[in-house]
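J.: Quick one: sequence and predicted model below, then my questions.
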Amino acid sequence: MRRRTAGIAAAAVAVVVTAVALPLFQPWRLLTDKVVDEALPGTVPISTTSSSTTPPTVSAHPATPTPVVKPRPKVLLTGKLIAHEHRTSGTVAVLALPDGSRVLRIENLDTSDGPDLKVWLSDAEVVAGRAGWHVFDDGAYRSLGSLKGNHGNQNYPVPADVKLGDFRSVVIWCDRFNVSFGAAPLA
């Protein structure tokens, strides 16, 4: 009788632990990926396909068109992501767009998927290894939003009131467990 009661109690505890642990840790995210491939702001992708069945025409008097030079984004700060809690790589750049706005661009991002991942600007110095996993929420930081995907190229608007000189790094931050997946020093 005792064994049966102990078995039922153990099963009940296992069910409760599983019901709490699964939503908290979301272990299936280790097996999922989300790829985001956003264009660089201010650029228009060039299409090489056409739906027209009419062949192109050639003008009898070709005129030399004046090339239109569109202003390109200006690079303000750059950095290279290093791994912390999870293997992470890619590059970051803060860009000033021709319209005066700013954007954080993450390129070639490769990291693990995880629960509640954010993109932060932080005043913390990037420290390699385990010592750098938890430093980014100790001082000033500014969230630029949720990580859009764990692979690819993505853009995050930098609010006009953000003083870039106040921040030294970009971090992929897991808000659920207060740990850095990866970070890049800004220079």
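T.: Cool, got the structure. Residues are numbered from 1 along each chain as shown.

J.: Going by C-alpha atoms from here, please, whenever you check contacts or count neighbours.
T.: Fine.

J.: Residue 80 contacts residue 182, correct?
T.: No - the pair residue 80 / residue 182 is not scored as a contact, 9.9 Å apart, by C-alpha atoms under 8 Å.

J.: Quickly list what's touching both of those two.
T.: residue 89 (C-alpha atoms under 8 Å, 6 or more residues apart in numbering).

J.: okay, these two: which has more neighbours?
T.: residue 182 (28 against 19; other C-alpha atoms under 10 Å).

J.: residue ranges of the helices in the chain, please?
T.: For the chain, the helices defined by DSSP state H occupy 2-25.

J.: For it, which segments are assigned as strands?
T.: According to DSSP state E, the chain carries its strands in the segments 35-37, 74-80, 82-83, 89-96, 102-110, 117-122, 141-146, 151-158, 169-174, 179-185.

J.: got these as a markdown table, with distance to residue 132 columns?
T.: Output for those, formatted as a markdown table (distance: least, C-alpha to C-alpha, whole Å):
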| stretch | distance to residue 132 |
| --- | --- |
| strand 35-37 | 26 |
| strand 74-80 | 15 |
| strand 82-83 | 10 |
| strand 89-96 | 15 |
| strand 102-110 | 19 |
| strand 117-122 | 12 |
| strand 141-146 | 15 |
| strand 151-158 | 22 |
| strand 169-174 | 11 |
| strand 179-185 | 8 |
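
J.: Indicate which one of these is closest to residue 128.
T.: Nearest to residue 128 among the strands of the chain is strand 82-83; the distance by C-alpha to C-alpha comes to 7.4 Å.

J.: Which residues does the closest one contact?
T.: Contacts of strand 82-83 (C-alpha under 8 Å, 6+ apart): 88-89, 128-129, 181-184.

J.: can you pick the most crowded of the residues you listed?
T.: Among the contacts of strand 82-83, the one with the most neighbours (other C-alpha under 10 Å) is residue 183, at 33 neighbours.

J.: from what I can see that residue touches residue 172, true?
T.: Yes - taking C-alpha under 8 Å as the definition, residue 183 is a contact partner of residue 172 at 6.1 Å.

J.: also this one, for the comparison:
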Amino acid sequence: MKIKTSITKLSPIALIATLLISCESKPPEANVASNASPTPAATVNNKGEASRSGKFVSVSNPTSGQATLSTKGDKNILELDENFKTDGGPDLRIVFHKAPDLSSIAAPPSFGIDAADYIVIEKLKSTSGKQVYEIPKETKLTSFKSVAVWCAKMNKTYGFAILP
């Protein structure tokens, strides 16, 4: 208890200064691991239409940006934002997957996913920038928890975004 005896000898101003100096000044987000999955968001617009969005997390290849699944009129739309970017590949597709977090499912060394757990939406239109995909009406969106950039030729998951 040496600390207690030394604190009692400090003036109130010195005590406050000591406490302030000893506290970490990092913002709360600095305590989050850098490879942790970003928190996805579900929102409802002023028309009562729901949207689900999440940020891409890299798996086998650098992948970034945000994916948003929303309803526009009678159509379900997947939109990749203007910050979307991934590496090129021989046969890249946009897929919906049943699992929310593919970082452990599509793990090294193969980075592959099982055919029973995903559906292909369409070929990836571009490796960067804003793009929009219309989701087939028969797709049961509640069955899928994430969207991924996946190489069909190599069964390799480049990156994914959780859709709450």
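T.: Cool, got the structure. Worth saying up front: this structure is predicted, and the values here are computed from it rather than measured.

J.: TM-score of the superposed pair?
T.: With the length set by TM-score structural alignment, normalised by the length of structure 2, the two chains reach a TM-score of 0.63; 116 aligned residues with a C-alpha RMSD of 2.2 Å.

J.: In TSV, list the contacts of strand 82-83 of structure 1 along with distance to residue 166 of structure 1.
T.: Output for the contacts of strand 82-83 of structure 1, formatted as TSV (distance: C-alpha to C-alpha, whole Å):
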residue	distance to residue 166 of structure 1
88	24
89	24
128	21
129	24
181	22
182	20
183	16
184	15
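
J.: Farthest-apart pair in these, please.
T.: Longest span within the contacts of strand 82-83 of structure 1, C-alpha to C-alpha: 89 and 129, 14.1 Å.

J.: Please give me every residue in contact with residue 155 of structure 2.
T.: Neighbours of residue 155 of structure 2 in contact, by C-alpha under 8 Å, 6+ apart: 110-113.

J.: if I line the two up, what does it land on in structure 1?
T.: Counting by TM-score structural alignment, residue 155 of structure 2 corresponds to residue 178 in structure 1.

J.: got it, and residue 102 of structure 2?
T.: Using TM-score structural alignment, the equivalent of residue 102 of structure 2 in structure 1 is residue 127.

J.: Report how many residues lie close to the closest residue to its match other than its chain neighbours.
T.: Once flanking residues are discounted, residue 127 of structure 1 sits nearest to residue 133: 8.0 Å by C-alpha to C-alpha, 6 or more residues apart in numbering. Per other C-alpha under 10 Å, the neighbour tally for residue 133 of structure 1 reads 22.

J.: Equivalent analysis for residue 86 of structure 2, please.
T.: Counted with other C-alpha under 10 Å, residue 86 of structure 2 comes out at 20.

J.: What does it correspond to in structure 1?
T.: That one, residue 86 of structure 2, aligns with residue 111 by TM-score structural alignment.

J.: next one: residue 60 of structure 2
T.: With TM-score structural alignment as the criterion, residue 60 of structure 2 pairs with residue 85.

J.: ok, now which ones touch its match?
T.: 130, 133, 179-182.

J.: so residue 41 of structure 2 makes contact with residue 53?
T.: Yes - proximity of residue 41 of structure 2 to residue 53 meets the contact threshold set by C-alpha under 8 Å, at 5.3 Å.

J.: so the lengthiest helix in structure 2 matches what in structure 1?
T.: Across structure 2, the longest stretch assigned as helix under DSSP H is helix 12-22. Mapped onto structure 1 using TM-score structural alignment, helix 12-22 of structure 2 covers no residues at all.

J.: For the residue most central in space within structure 1, list the residues it contacts.
T.: The centroid of structure 1 falls nearest to residue 147 when counting by C-alpha atoms, centre = their mean (4.4 Å). Contacts for residue 147 of structure 1 were tallied using C-alpha under 8 Å, 6+ apart; they are 117-119, 172.

J.: tell me which of the residues you listed is nearest to residue 95 of structure 1?
T.: residue 119 (15.7 Å).

J.: Chain neighbours aside, what residue packs nearest to that closest one?
T.: Nearest residue to residue 119 of structure 1, sequence neighbours excluded (C-alpha to C-alpha, 6+ apart): residue 172, at 5.0 Å.

J.: and what of residue 155 of structure 1?
T.: residue 105 (4.6 Å).

J.: go on, residue 143 of structure 1?
T.: Closest to residue 143 of structure 1 by C-alpha to C-alpha, 6+ apart is residue 120, at 4.4 Å.

J.: can you count the residues close to that neighbour?
T.: Using other C-alpha under 10 Å: residue 120 of structure 1 sits among 24 other residues.

J.: Same check on the one 4 residues further on?
T.: Residue 124 of structure 1 is flanked by 21 other residues according to other C-alpha under 10 Å.

J.: which residues does it contact?
T.: Residues counted as contacts of residue 124 of structure 1 (C-alpha under 8 Å, 6+ apart) are 135-136, 138-140, 167-169.
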